[in-house]
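Undergrad: pasted the sequence and its predicted model underneath.
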Amino acid sequence: MVDVAKNGFKRVWFITGASRGLGALMAKAALADGNAVVAAGRNVTAIAERLGESPALLPVALDVTDEAQAQAAVKAAVEKFGRIDVLINNAGFGLLGAVEESTDADVRRMYDTNVFGLLNVTRAVLPVMRAQRAGHVINMSSIGGYRAGAGFGPYSSTKFAVEGLTESLRAELKPLGIHATVVEPGYFRTDFLDASSLMVAKEVIADYDETSGNVRRRAASMNHSQPGDPEKLAQAVVKLVDAPTPPLRLPLGTDTLKAIAEKNAYVTEETETWKALSASTDFSA
């Protein structure tokens, strides 16, 4: 094993989906900050081309849906750097379409990556962090992980799952000295709305034209003009990792902040409206 301290690395990051988009930018920012990075993705050549060669970089092949590959990637990381301090579960993709328009096959494929793939990698990394009694698990969610809307129901459901898993992880890992955070980006100017990252349901049902159909049109017009700066997001994640007491949730982008405030206000109002009925279901004293 390599002694990380002697080699001068600040921390060792393990990032999934690191060949492009936010994953590649976070890897680049982590390297610039003096960290070692295990950059995992299906296309190792693309990772090497994007990030270059460095003694602080280990590109590893990883399809997160393959549990054996996740175990092998973690083993390679520990053999190279001796530890894993930060796990960023970034691999994932979206599905745009009404719930009824979304096929079983497409939804299951998305869950395999966004949820079950995240679990595969997390289960592979946690024994390392538990042995260290230190680490930080960062799960990439979305503005859609806090509030869902027309056109993104199945996708949001995967991110709602990520939010719930992260809340549980935080409670389970805190006594072991390990942090857990869910990051909730809004719309950032990446390729997420391209076909490489976003499936669009093939079936179009006319009854949903004003809801999900409208979202399809807006997504196409918004592509590559989103308000968020992805390089600033990468720098924000570096600051998150450096924080001595990181939060459970980190919303990124003014659009996410607005969505959270609006949903919180709605939940408060609706809860108050139905409070009497809600309270009436307890056993009588």
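TA: Yes, it's here. Keep in mind it's a predicted model, so treat the numbers as computed, not measured. Residues are numbered from 1 along each chain as shown.
Undergrad: going by C-alpha atoms from here, please, whenever you check contacts or count neighbours.
TA: Noted.
Undergrad: can you pull out the helices in the protein?
TA: For the chain, the helices defined by DSSP state H cover 4-7, 21-32, 44-51, 67-81, 104-111, 118-132, 153-173, 214-222, 230-242, 254-273, 275-279.
Undergrad: make JSON lines out of those and add distance to L57 and mean neighbour count.
TA: As requested, the helices of the chain are exported to JSON lines (distance: least, Cα to Cα, whole Å; neighbours: other Cα atoms under 10 Å):
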{"stretch": "helix 4-7", "distance to L57": "13", "mean neighbour count": "12"}
{"stretch": "helix 21-32", "distance to L57": "8", "mean neighbour count": "22"}
{"stretch": "helix 44-51", "distance to L57": "8", "mean neighbour count": "17"}
{"stretch": "helix 67-81", "distance to L57": "10", "mean neighbour count": "19"}
{"stretch": "helix 104-111", "distance to L57": "29", "mean neighbour count": "15"}
{"stretch": "helix 118-132", "distance to L57": "18", "mean neighbour count": "19"}
{"stretch": "helix 153-173", "distance to L57": "27", "mean neighbour count": "20"}
{"stretch": "helix 214-222", "distance to L57": "34", "mean neighbour count": "14"}
{"stretch": "helix 230-242", "distance to L57": "16", "mean neighbour count": "17"}
{"stretch": "helix 254-273", "distance to L57": "32", "mean neighbour count": "13"}
{"stretch": "helix 275-279", "distance to L57": "54", "mean neighbour count": "10"}
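Undergrad: out of the ones you listed, nearest to W13?
TA: For W13, the closest of these is helix 21-32, at 7.6 Å, according to Cα to Cα.
Undergrad: tell me what angle that closest one forms with helix 44-51.
TA: 60 degrees (axes from the mean of the first three to the mean of the last three Cα atoms, to 10 degrees).
Undergrad: let's bring in a second model and compare:
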Amino acid sequence: MAGVWFITGASRGLGKEIAGAALDAGETVVATGRSADDIRQALGTSSRLHALVLDITDEGAAIDVARHVVERHGRIDVLVNNAGHAQLGWFETIASAHVRRQFEVNVFGTMNVTRAVAPYLRARRSGRIVTISSVNGLLANPGGSIYASSKFAVEGWIEGFAQELAPFGIESMVVEPGMLRTDFLDDRSAAHGDVEIEDYAEAIEQFRAFIAGANHNQPGDPAALAARIVALATADALPARLVYGDDAQEWAADKVDRLKADIARSVGLANGG
């Protein structure tokens, strides 16, 4: 029997690709975003596609939309937490309001939707939660400290919450892609710091040039990742993590190696070495 998917941030980028792949697989898709018209324009028309407006930072709206989905479709089988925002730039060049906005969207917005959906999954003692993180949920780079910190927070939260949900038959997967060929680095999804500090000026200029050159030229194929997510989410068992892309796998493996070295060094220091 086809499942009911609830996908946030589905009007473009990876969210649109996941929604399209789920539709192609015969699933019923509730695709949410800030504009239902944008979703329909991106995904076309289908009797199994239902486009709804949702600002994930509005907790009350998330509760209302989740209730509406269950009243209309009877259940939610797969929640895909995809909506997000990238606040880029050197930490000191980012005003505190922008830092808070990053966490409101990526962390608290994701929590809002999951908190709204989880009771329905628990009631049925089944369901799957797919949370789109990033390889930057495992490591941080210059120019990405705020974005990475939000993804670190998401990963810590969902790792613990997944264990709380497991006794009720609910599975969770965190997806950690590398650089995907989407519009995520466009101005609609990404922002740069706006506080000028001369000490950082040269590094920031180089970083902005890198971002501009990488935009729409990233190595990762979002359609391929979307197809893989749908395949995994409809298989018998859901892996806890999917580190996707050669770049992400290389960077993650390097982080693990460095962490192991730090642990070994710490053991020696703790023992007076």
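TA: Good, I have the coordinates. Just so we're clear, the structure is a prediction, and the values are computed from it rather than from any experiment.
Undergrad: so after superposing, what's the score?
TA: The TM-score (TM-score structural alignment, normalised by the length of the second structure) is 0.96; 272 aligned residues with a Cα RMSD of 1.4 Å.
Undergrad: sorry, back to before: any chance of the helices of the first structure in TSV, plus distance to D194 of the first structure?
TA: Rendered in TSV, the data for the helices of the first structure read as follows (distance: least, Cα to Cα, whole Å):
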stretch	distance to D194 of the first structure
helix 4-7	38
helix 21-32	11
helix 44-51	18
helix 67-81	27
helix 104-111	16
helix 118-132	22
helix 153-173	15
helix 214-222	9
helix 230-242	15
helix 254-273	20
helix 275-279	43
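Undergrad: nearest to F14 of the first structure, out of these?
TA: That would be, of the helices of the first structure and by Cα to Cα, helix 67-81, which comes in at 7.9 Å.
Undergrad: the longest strand seen in the first structure vs the second structure, average offset?
TA: Determined from DSSP state E, the single longest strand within the first structure is strand 178-185. In the superposition with the second structure, the aligned residues lie an average of 0.7 Å away from strand 178-185 of the first structure, counting by mean Cα distance after the TM-score superposition for the first structure.
Undergrad: now that strand: which residue numbers in the second structure?
TA: Mapping strand 178-185 of the first structure onto the second structure (TM-score structural alignment) gives residues 170-177.
Undergrad: one more: stretch 264-272 of the first structure?
TA: Going by TM-score structural alignment: stretch 264-272 of the first structure matches residues 256-264.
Undergrad: circling back to that earlier point, give the buried residues for the longest strand of the first structure.
TA: I178, H179, A180, T181, V182, V183, E184, P185 (16 or more other Cα atoms under 10 Å).
Undergrad: over to stretch 54-70 of the first structure?
TA: Buried-residue list, stretch 54-70 of the first structure, by 16+ other Cα under 10 Å: 56-65, 67, 69-70.
Undergrad: from the middle of its chain, how far away would it be?
TA: 17 Å (Cα atoms, centre = their mean, to the nearest Å).
Undergrad: ok, residues contacting that stretch?
TA: For stretch 54-70 of the first structure, contacts defined as Cα atoms under 8 Å, 6 or more residues apart in numbering pick out 9, 16, 31, 35-44, 47-48, 73, 76-77, 80, 91, 112-113, 116-118, 120-121, 124.
Undergrad: one more: stretch 187-199 of the first structure?
TA: 21-22, 92-96, 143, 219-220, 223-230, 253, 255.
Undergrad: same question for stretch 71-90 of the first structure.
TA: 1-4, 11-18, 22-23, 36, 38, 40, 58, 60-62, 118, 121-122, 124-125, 128-129, 132, 134-140, 241.
Undergrad: cool, and stretch 197-204 of the second structure?
TA: G89, W90, E92, T93, G143.
Undergrad: just the residues you listed now: which is nearest K255 of the second structure?
TA: G143 (17.7 Å).
Undergrad: residues contacting the closest one?
TA: L88, G89, W90, F91, I204, F207.
Undergrad: one more: A24 of the first structure?
TA: G17, A18, A39, I47, R50, L51.
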